[in-house]
Every structure is written in structure tokens, then in C-alpha cells.
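> this one's sequence-less:
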């Protein structure tokens, strides 16, 4: 290997970046022997890939796929001069701004969304790349007016005819950030004709999974 490269990213407190955050860090690389490079560049690339197969009983399966870029910024921080050779240790600090309206990092059997810092060393006959992945959580916005109320009725198993209860809850925040705690006040009432008489109230807490 002609060059050894480290991509050191300034980590956040919780280990992930939010949309709109500034991503900062330093590239450290060491070139063992005097080497001539045409360019050395850093690329901040966020993209999504999806693929799936559509099957039909009368025809073989058809494959579909799509790719979308969410951010693609490149900085060429070294352009080779005539006859110049590089050797030794070097550092290059960098910073990139995450766009606001981007999806979170994601991966399953049909879709991959990832964000990477890619450093490329280009010689006349060879290209070497080093990369580091950046975990991203996106903010979710909502067009629904808050708070939002909801309710349902439940028929209980009972020997008596009047065996219905009503539940009424209220969501103060419709959209929450990852790992946030959601409080849902719930009123439980017994339905008497057209009137619901409150009999209990409790708060339930739900933790979002990462």
C-alpha cells in the first residue's frame, strides 16, 4: 500500500448526527515513499439505493431499482505540480454541513441509505480510496395541528348489558426525535347511554427504539 489514511470524525455526544448538523474532522495520511499524485480529494456523499423484484404468475420476475443522491460535495485539496513528489505525514481538517431535508441512515434487504466521507488518492495508473460512514438521524416534521386527540370504545366481557368503556387520549407532540419519551395521558370512562363518566386516568410512556 502506497499510502495509509485515517478519517477522524468529531463524534457527537450520542454518537449520531442530526440533519442540519455540521460534520467536522481531520484526515491524517502517511506516504511512505516519495510518490507523485495527480489529485487528493475528499467527498461527502449521502445516497439511497433500493431494489426489488416484481413477480407475476404468467411471467418471470422483473428486477427494479433506483438510486438517489441526498448530498454530494467534493473538495480537491491537493493538485499535483509538475515533478512534485509527496512523502511523510500530512493532515487536512474538513467540515461539511448536512442538509435539513434528508432521510435517516437505513439498511435492510431492499434498501440502503448511508452517508460517507470518502478520501481519494489519484495517480496516473492507480486510484486508492478510504471511507468512513456517518450515522445520521433525520428530524421528522408534521403538518398536523398539535395536540391531537384520539379515542376508542371497548366492549368488555360481562354478564351485564352495560359493559362498554371509552378511552380518550391526547398526543402533545405528533412528531418526535429518535429515543424521545412520549407521554400519553389517557382517560378511561364507563359509557352510560350517550355520556362517558370518567373513572380513571393514567399516563403511559413509550420509548422510541433506535
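Okay, I see it. Model, not experiment: these values are computed from the prediction.
> please count neighbours and contacts with C-alpha atoms only from this point.
OK.
> strands of the protein, residue ranges please.
For the chain, the strands defined by DSSP state E occupy 3-9, 17-18, 22-35, 39-56, 59-79, 86-97, 106-107, 111-122, 127-133, 136-137, 148-155, 164-171, 181-192, 195-207.
> any idea how far residue 187 is from residue 180?
Distance, residue 180 to residue 187, using CA to CA, to the nearest Å: 23 Å.
> so between these two, which is more surrounded?
Using other CA atoms under 10 Å as the criterion, residue 180 and residue 187 rank with residue 187 on top: 18 against 13.
> so who does the residue lying closest to the more buried one once chain neighbours are set aside touch?
Excluding the flanking residues, the one nearest residue 187 by CA to CA, 6 or more residues apart in numbering is residue 201, at 4.7 Å. Contact analysis of residue 201 by CA atoms under 8 Å, 6 or more residues apart in numbering lists 185-188.
> next up, a structure to set beside the first:
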């Protein structure tokens, strides 16, 4: 089929959309040969897919668990009757409102422990051309958009105290040997790019010297596929790690901590498949054979969702114009990609890589 498409979003492509916001723009498509259409549909789609492959000690016995969910599925029928389209260029305007309480866009692939996890949350504008006849194939073109959701606070926005301790084994003595961490966080809900303020106390009531105190920000993903327990993945956030010196026996150290969250890091909510959270981790490093004392302080990172909801209007009209490829395109014009079967993000395509209970 001799069709090509371009899309003009009325927003720079590197700027994320927010829930409740309107995605507006124009789709320009060129028909190189006169042809008959049966239906043209523009859409806003958004869905999530999760695949967890669990490795087995037995050969060819790995199992894959999957889950899917839909966040937005809006269709606007531009025309739904047979009509002939002459050679030329046509434009269709679109306005779609992103629903409230949808998760942020996500692309995640990682191997850890016995798991291989693939998770995607994707939103896109699509145009679909349907032609009459048994041997006339439907064509899809789509442009992905980035969505960044705010957070709904479920942690306290006031000082909270956390604590962790470990009783070390002390030979030939009945006296307890305890290493403890006590920390007070001023606010557990942090704006994107903001700073975490923590005051913590390390008490070394033991006969073992604490080698160092390490603090860092940790990103934690929680995945939930059908038929399998939750899987958690942890990763240190770069450029947030710091260490202090040793703490002798029978000593108490009080230390403040100011930890700035790097831009682009934010919590992910509103999905049953995946959650992304953050922890401030304080580690009292002990010599062998003792295990370290670790205190995790949960925080939420992001922005508050906007309350304003704008109206929407879907408009479509063909125009008689010529598409010239030699001229530089207008600002924010991009070529739309034709959807390939099997990519898993089209309601008319099957993704064979996400089969429940798949054996390999």
C-alpha cells in the first residue's frame, strides 16, 4: 500500500505528557496511488506488559510468567464507509485526553538471580487504514509519546524515626554486644530533583570496630506476574553513595545526611504489574564473620499530579496539498513508524514473546 505518514505533536517530543493532559496534533499522510478505503481510525493507546522468565536447574525447563493491563484505549473514527482517495496529501487533526491515574512510561530489561524480567509501559498515537476485500491488508502507523505521572503520597510528610540493630555474638561473656542504627527523616515525600534530609545515630555497644558507615539511594522495582510471587530488583543510584570513617567500640556517632535525588528519578505508581520505589540505605559495615547492619528508609520521589483537566475535541479533514520531501519539515514534525506484527503493542497484533506458562 503506497502510504506514508508524518505526525506533528503540539508539544516538543522531548517533553513528557502528564495524566489529564491533552495530546493534540496533526497527522499528515500521503497516498501515492489512488485507492479505496473502508475505514480510517485515529487512536490513543496505552498498555503495560510484563514477562518474568524463571531459570530452572533442569535443562529446557525455564518457565515464563506474564501479565498485561490496559491504561487507555480511545478510538476516533475519521470515516467508516467505502470511499476513494485520490493521489495527494491529507491531514487529520487529533485531540486525545490522557486519563488520570495512569502509570508513567517504562522500558525495563534485566537479568538478576534466577530471573529475566522484561517490563514495558507504552503510550502512542496511532492511525489505522482499513481497505475492503479479503486480500487487502490493514496498515497501522504510530508515534510513541512519553507519559510521566505524579505521585499520590502514601508516606508521612513529617519527621519519622526508623531503627535497626544487630546483637553480635560475644564469646565468654553474657553481656549483649549490640550495634544499632536510629534515623529520623524530615519528610518522606521528595520532589523530583529534591533533597532528602536525615539525621542518624550509630551506637556501637560491642567489642567490634565498625569499619565504616555507607549511605546511598537505592531504586527498588516490584514486579507481579500472573501465577508467580512478587519479584523485587534493587539497584544503587549512581552518584549518591558516600562513606564515613570507622566507629570504635562503646562509641556513639551522630551524623546528618543530605542526599540529592538525581533528576529523572521518580516513583512509579498506578500499575498492577510494576512499582518503582526508592530507599535511603544506611549500612554499618562490620568485619567478618559478622553481617552488616542495614537500615532502609522508604521515600517517594516525584511531583504531585496536576488537578486541571482540559476538554477534548477530535477533528479530521482531508486537504488537497502536495508533500515535498526536499523542504525541511516544520518544528516537531516526525515520520510515523509502520507498526510491525508481533511487537505486542497493537490490539490487532499478537506478541508471541509473552505467553503464560511458556516452557523453553
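Received the coordinates, thanks. Quantities reported herein were computed from a predicted structural model and do not represent experimental measurements.
> structural similarity score between the chains, please.
The pair, once superposed, lands on a TM-score of 0.75 when counted by TM-score structural alignment, normalised by the length of the first structure; 193 aligned residues with a CA RMSD of 3.2 Å.
> please report how far the residue nearest to residue 187 of the first structure lies from residue 154 of the first structure.
16 Å.
> just residue 145 of the first structure next, same as before
As judged by CA to CA, residue 145 of the first structure and residue 154 of the first structure stand 27 Å apart.
> look at those two and report which has more neighbours.
Counted by other CA under 10 Å, residue 145 of the first structure and residue 154 do not tie: residue 154 has more neighbours, with 12 against 9.
> enumerate every residue touching the residue nearest in space to the middle of the first structure.
In the first structure, the centroid-proximal residue (CA atoms, centre = their mean) is residue 104; its distance is 1.8 Å. The contact partners of residue 104 of the first structure, taken as CA under 8 Å, 6+ apart, are 113, 135-138.
> please redo it, this time with the cut-off set to 7 Å
Residue 104 of the first structure makes contact with 136-138, according to CA atoms under 7 Å, 6 or more residues apart in numbering.
> who wins on neighbours among the residues you listed?
For these, neighbours were counted using other CA under 10 Å, and residue 136 has the most, 22 neighbours in all.
> need the counterpart of it in the second structure.
The alignment partner of residue 136 of the first structure in the second structure, by TM-score structural alignment, is residue 147.
> how about that match: what's its closest non-neighbour residue?
Nearest non-adjacent residue to residue 147 of the second structure (CA to CA, 6+ apart): residue 17, at 4.6 Å.
> in this structure that neighbour contacts residue 150, no?
No - taking CA atoms under 7 Å as the definition, residue 17 of the second structure is not a contact partner of residue 150, at 10.8 Å.
> more neighbours: those two, which one.
Higher neighbour count among residue 17 of the second structure and residue 150: residue 150, with 25 against 19, using other CA under 10 Å.
> can you give me the distance of the more buried one to residue 186 of the second structure?
21 Å.
> ok, now residue 358 of the second structure?
Relative to residue 186 of the second structure, and taking CA to CA, residue 358 of the second structure is found at 47 Å.
> over to residue 130 of the second structure?
58 Å.
> likewise residue 129 of the second structure?
Distance from residue 129 of the second structure to residue 186 of the second structure, by CA to CA: 55 Å.
> list the buried residues in stretch 74-83 of the second structure.
Under the neighbour-count criterion of 16 or more other CA atoms under 10 Å, stretch 74-83 of the second structure has 76, 78-79 buried.
> same question but for stretch 132-149 of the second structure, I mixed them up
Under the neighbour-count criterion of 16+ other CA under 10 Å, stretch 132-149 of the second structure has 138-149 buried.
> which of the residues you listed lies closest to residue 96 of the second structure?
The shortest approach to residue 96 of the second structure among these belongs to residue 145, at 12.1 Å (CA to CA).
> could you measure from the closest one over to residue 235 of the second structure?
Taking CA to CA, one finds residue 145 of the second structure at 26 Å from residue 235 of the second structure.
> one more: residue 21 of the second structure?
Separation of residue 21 of the second structure from residue 235 of the second structure (CA to CA): 32 Å.
> compare the two (neighbour count), which wins?
Set residue 21 of the second structure next to residue 235 and count neighbours by other CA under 10 Å: residue 21 wins out with 20 against 11.
> quick check, that one in contact with residue 101.
No - the pair residue 21 of the second structure / residue 101 is not scored as a contact, 11.6 Å apart, by CA under 7 Å.
> contacting residues around the residue nearest to residue 147 of the second structure?
For residue 17 of the second structure, the contact set (CA under 7 Å, 6+ apart) comprises 146-148.
> distance check, it against residue 74 of the second structure.
16 Å.
> do the same with residue 26 of the second structure
Counting by CA to CA, the gap from residue 26 of the second structure to residue 74 of the second structure is 17 Å.
> also residue 146 of the second structure?
Taking CA to CA as the measure, residue 146 of the second structure falls 17 Å from residue 74 of the second structure.
> one more: residue 178 of the second structure?
Noted for residue 178 of the second structure: a distance of 59 Å to residue 74 of the second structure, by CA to CA.
> could you do residue 295 of the second structure as well?
Residue 295 of the second structure sits 45 Å away from residue 74 of the second structure, going by CA to CA.
> now do residue 258 of the second structure
Applying CA to CA, the value for residue 258 of the second structure to residue 74 of the second structure is 44 Å.
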